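Peer 1: okay, sequence plus prediction incoming.
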Amino acid sequence: MSGKNNKMEISILHNADLIIGQHASFVVKLSSDEKILPLKNIIIKNPSDNISFNVVSAKIVYDSTSKKGSATLSFTVLKKVGNSSIQDGYPIKFEVHTDATTSDGSGFQAVSFAGTAHEINAETLSLFIEKSYLQTPLKDNTKPSENHNFTSIYTTLKSKSGKVLVGTPVFITSGIHNKMEEFDFKDANQNEILLEKLGPNKGIAITSDSHGLVKFYLYPKLSLVSMLELKTVIPDIFDVYAKKTLYVVNYSNPGYMNSIGVPNILGYTIGNLSADGGVPYFLTEVSSYDGALVGDVILFFVNDIYTGYAVPLVDIKAQLDQYSVKLPYSIFKQEEPSNFSYTVVKSSGHSLYSEPLPLTYVGGIPYEPVADVKREFEPCIVHPSIGVGPDNILQPGRGNYINYDAIMRYPGYKHKGLFIEIIRSNDINKNAEINPVPLDITDITLTMYINSDNNSFQKTYTKQMSLAEIGGTGNPDSIFFHIKYDDISGIEGRGYIYFDYQFYQDNLLKYGVAWTSNIETAAGPGETGN
């Protein structure tokens, strides 16, 4: 008889989809309020004929209290039973028992597994990396900040018949030894994932969710220039590389003797750079350099910060020593001195650096959302500092203003600044021009654009704020961003503002409709925002 508080659990999903030929391991955990008697075993019974366990009995390892214990078992999903091949959809079954009892004589309830064998579409094992270039500071013994310096990585596992595979365990590692140790990993819920060793390499073991999604976040751990070739491994069956190589990059002024040149901007010589003619981009030239090869990647930096713009070298003659690279003026902060430079990353991970080009961008083109993209999702909702309830909404449109009263902190309220809400819902109308963001989208990049008489700039946000942190009422399905008071205060005369957002869906970049209004947030005499 099983005890009331005696539990036996298995780490594998009870109805997991497994891949034909896959070797799967799982942990059996026992727990009780009473001591579990020693020298007991976990026992497998009634396995289906399409799986083979390494052993059908494993000794329990106890913790120091003897109230918990565990054992690890593993099995292979066979490709054949006798002379017949295992077919897609074939059921997998077994039962997990134990002869363990507790000091009061009670036992543990058996656990049943009833999964399914599938032929996987191997292409769905290839991971998608949202940001293939991450930047770290070049400082010894300094862990890079996690703020903005990470990427989400994911894929959706599917069978050859198109079914999403749920609860399927996979192992993710690097094609180069000892590279995984240079990074930290978190799962979709921001919980740390520890490295495990499988075969010659360390990696992370992760399981697909109820939508077949395998998703995790990667953070550089070390201040190094590096590269990482991720691959998804199902031992002895599949070894599939990610769609992109991940580079950890930086810019360091090499000095004249060690540089590979200096960027040139068409029409610019020295001093101020202006956007004449109403064109939102400028053309820049990258000089030829020793050892240039197709496959090199050129990344552009402003004030040593990666701009997010990179150009792969595909035609050396057409791209080098030519004004061939088009970049937006918006990479520069208006009226602030800038050092414009580039880094060349070789396929080996080795980097080459240009000297910086000093300039001051004086404007000529407003900071605005890009115009030549399809916008399929609803505009954001802008809320004042007092909260994100349905009665606290700032109206869009020119003639409507974000003013000082909207961003100040009021007595009895915690925050100052603005809140931006992006509505998510699975109520999708395929015939509508715009829809809410689907509920399964969690990673969104918000951009704010401001143009005014005294301050013009754009700023990107990825860090979200929970409804609990904001306080008060609000839509629990929405995603919220906090625009800090200092980011938006002091905007004077004839100002206007945009918010837009973007996210990846099915490996494609999607955009929301831009929100816009006027803005004038200069504080009056004695006003400090509090």
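Peer 2: That came through, no problem. Numbering: from 1, shown residues only.

Peer 1: going forward, measure contacts between C-alpha atoms and count neighbours the same way
Peer 2: OK.

Peer 1: number of nearby residues for residue 75?
Peer 2: Residue 75 is flanked by 16 other residues according to other Cα atoms under 10 Å.

Peer 1: helix or strand next in line after the strand or helix carrying it, which one?
Peer 2: Following DSSP states H and E, one finds residue 75 within strand 68-77. Proceeding N to C from strand 68-77, the next assigned helix or strand is strand 80-81, under DSSP H and E.

Peer 1: next, report how far that next one is displaced from the centre of its chain.
Peer 2: Its chain's C-alpha centre and that of strand 80-81 lie 40 Å apart, by Cα atoms, centre = their mean, to the nearest Å.

Peer 1: next SSE after it?
Peer 2: Following strand 80-81 in sequence, per DSSP H and E, is strand 84-85.

Peer 1: who are the packing partners of that next one?
Peer 2: If you count contacts as 3 or more Cα pairs under 8 Å, 6 or more residues apart in numbering; DSSP states H and E, strand 84-85 packs onto no helix or strand.

Peer 1: okay, the residue lying closest to residue 279 once chain neighbours are set aside and residue 174: tell me how far apart.
Peer 2: Among residues not flanking residue 279 along the chain, residue 365 sits closest, at 7.3 Å (Cα to Cα, 6 or more residues apart in numbering). For residue 365, the distance to residue 174 (Cα to Cα, to the nearest Å) stands at 43 Å.

Peer 1: who has more neighbours, these two?
Peer 2: Taking other Cα under 10 Å, residue 365 and residue 174 do not tie; residue 174 has more neighbours (21 against 18).

Peer 1: below is structure B, check it against A:
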Amino acid sequence: MKNNLSIDERSISIYFEKEFLQILDYDSTPPNGDCIKAVALIKNKEGKPLPNVSVDILEKEGAYFGLVSIYHSDKEKFVEIKSLSSEQKYFSITSDKNGELIFYIYPKKSTSVIFQVDSMVLDITDRISSKNKVYIVDNNKEDLNLPPLVISEDNSSLLVDPNSNTFNVLIQNYPGAKRNDTILFFINKQYVQKLFFVQEVNELGNDSYVIFPYNMFKANELANFSYAVVDKLRTVRSSYPQGIIYPGGGYNQPIDNLTRIYDSCIVYNSYGCHDDKNIIHDTIHEKDIDNKCNNSHHEALFVKIIGTSDYKNKTKVPLGAEVTLNLYVNNYPNTIYQSKVKIMPTQPDGDNSNTATLLFGIPFSYVGHIGNGDIYLDFQVNYYGDISYGKIWQANVYTVRPGGEVTGDACSDGKTWSGIC
């Protein structure tokens, strides 16, 4: 390999697709055992993917390779662990024909680990830390000494600011708090992709706020909100759960202070996405959704997001990226929030095209019988751990039939669909 090879150093940083895994009471093994996928897309400084680049993955203190089993992308071959020195181990992974680098981590029986790595291309790049860490720990060791989270609530009902789509949680000082502790957050024992890193213990209880979106809760359902403290030695203490009910009423629109780089989605009426005359621009009427029964999931709307294989095109979603579509419907006093995760196709739609189409369906039950409402759609893109956003699409909704009757909704298949498809 030539030392003058142009590599974007940021692109060799490893991203772990899962940040938390409950410790197991058995050794997890391929191909079907619980595992964490580690990925990177190796690119040059212009953004072009680079095949056949050998990247060294280096062990970090405390995240020792022997605490897990590590396999190549085929989930069949162990990676070969080598010694850089008496105290430094590493293994090498080569990017595939598409520039993608993949390996898998399998937990070992009753073994806690906070796993992270450095990456390096010898003689070309510096050591680059992974984008995130993996916490394989036991979240079932509840500790009565851990204080509850400081949440604005009244008799378990969350106090809601109607002008905000987020709320703050204050992290109190807790017994045995140490610098470099990590606090993970859970709802009903499910990790909510939020963590807090303790930098200074004396800041706990003062400026130690974590911001959460209201829509992580289901409205009017009891949720058990808890946290776990993980120290550098992988010792874990979990709080007892707090019962919280989100009564609804938060600001049900996309977050407005995000940088949004991708073109907004394209929305079609119930007659399908194969004719541009079906595109909806700023208003949804009853006639737009009346073809629902001819659609497999009673879709009233179709949502299209365009992807591209052109790495120079920064306005369209990269092929293979994870896309989360968010739907917000407001019909005072009722609101709907739903999300759906899909993967942008990895290949273009046709031989002579560099674009691909990702399609979502919005069922009639979310947009029918609205007298004077509004709808918003936006999306988040996760591309090898880099998070970016699409522009907001919005429209007014007037879907009450003349006279206001609700008869005739039922389709001949007798089904009622809900959830974005």
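Peer 2: Sure, I can see it. Predicted model only: the values in this text are computed from it and were never measured.

Peer 1: distance of the aligned partner of the residue nearest to residue 279 of structure 1 in structure 2 relative to residue 167 of structure 2?
Peer 2: When structure 2 is aligned by TM-score structural alignment, residue 365 of structure 1 is paired with residue 250. The gap separating residue 250 of structure 2 from residue 167 of structure 2 is 9 Å, by Cα to Cα.

Peer 1: just residue 53 of structure 2 next, same as before
Peer 2: According to Cα to Cα, residue 53 of structure 2 and residue 167 of structure 2 sit 44 Å apart.

Peer 1: so the two - more neighbours on which side?
Peer 2: residue 53 (21 against 18).

Peer 1: host element of the residue nearest in space to the middle of structure 1?
Peer 2: The centre of structure 1 sits closest to residue 152, judged by Cα atoms, centre = their mean, with a distance of 1.8 Å. Following DSSP H and E, one finds residue 152 of structure 1 within strand 151-156.

Peer 1: how much does that strand stray from structure 2?
Peer 2: Strand 151-156 of structure 1, aligned to structure 2 and superposed, deviates on average by 4.2 Å (mean Cα distance after the TM-score superposition for structure 1).

Peer 1: secondary structure element for the residue nearest to residue 464 of structure 1 when sequence neighbours are not counted?
Peer 2: Of all residues not flanking residue 464 of structure 1 in the chain, residue 481 sits nearest, at 4.9 Å (Cα to Cα, 6+ apart). Assigned by DSSP H and E, residue 481 of structure 1 belongs to strand 479-483.

Peer 1: other SSEs contacting that strand?
Peer 2: Looks like strand 479-483 of structure 1 contacts strand 418-422 (3+ Cα pairs under 8 Å, 6+ apart).

Peer 1: one step back: chain center to the strand holding residue 152 of structure 1: distance?
Peer 2: 7 Å.

Peer 1: name the residues that touch the next helix or strand after that strand?
Peer 2: Next helix or strand after strand 151-156 of structure 1 toward the C-terminus (DSSP H and E): strand 169-174. Applying Cα atoms under 8 Å, 6 or more residues apart in numbering, the contact partners of strand 169-174 of structure 1 are 18, 24, 180, 201-208, 228-234.

Peer 1: which position in structure 1 pairs with residue 321 of structure 2?
Peer 2: In structure 1, the residue matched to residue 321 of structure 2 (TM-score structural alignment) is residue 443.

Peer 1: hang on, that match in a strand?
Peer 2: No - Residue 443 of structure 1 sits outside any strand when classified using DSSP: H, G, I helix; E, B strand; the rest coil, being coil.

Peer 1: what's the local residue count around the closest residue to it other than its chain neighbours?
Peer 2: Spatially, and ignoring its direct neighbours in sequence, residue 443 of structure 1 is nearest to residue 503 (6.5 Å; Cα to Cα, 6+ apart). For residue 503 of structure 1, the neighbour count with other Cα under 10 Å is 18.

Peer 1: tell me the SS of the equivalent of residue 503 of structure 1 over in structure 2?
Peer 2: Using TM-score structural alignment, the equivalent of residue 503 of structure 1 in structure 2 is residue 381. What three-state DSSP gives for residue 381 of structure 2 is strand.

Peer 1: residue 381 of structure 2 and residue 326 touch, don't they?
Peer 2: No - Residue 381 of structure 2 is beyond contact range of residue 326, at 11.4 Å (criterion: Cα atoms under 8 Å).

Peer 1: what about the helices in structure 1?
Peer 2: Secondary structure of structure 1 (DSSP state H): helices located at 316-319, 404-407, 467-470, 485-488.

Peer 1: tell me the buried residues in the last one?
Peer 2: Right, the one you point to is helix 485-488 of structure 1. Residues 485, 488 are the ones in helix 485-488 of structure 1 that count as buried (16 or more other Cα atoms under 10 Å).

Peer 1: next up, the contacts around residue 323 of structure 2.
Peer 2: Shown in contact with residue 323 of structure 2 (Cα under 8 Å, 6+ apart): 341, 342, 343, 344, 379, 380, 381, 382.

Peer 1: I figured the first one was touching residue 326, is that so?
Peer 2: If I follow you right, that is residue 341 of structure 2. No - the pair residue 341 of structure 2 and residue 326 fails to qualify as a contact (Cα under 8 Å) at a distance of 9.0 Å.

Peer 1: just to revisit the earlier point, and for residue 250 and residue 167 of structure 2, which residues touch both?
Peer 2: 160, 161, 214.

Peer 1: out of those, who's the most crowded?
Peer 2: Counting neighbours by other Cα under 10 Å, residue 214 comes out on top of those with 22 neighbours.

Peer 1: distance of that one relative to residue 81 of structure 2?
Peer 2: For residue 214 of structure 2, the distance to residue 81 of structure 2 equals 45 Å [Cα to Cα].

Peer 1: do the same with residue 9 of structure 2
Peer 2: Residue 9 of structure 2 is 23 Å from residue 81 of structure 2, by Cα to Cα.

Peer 1: more neighbours: which of those two?
Peer 2: Higher neighbour count among residue 9 of structure 2 and residue 81: residue 9, with 19 against 16, using other Cα under 10 Å.
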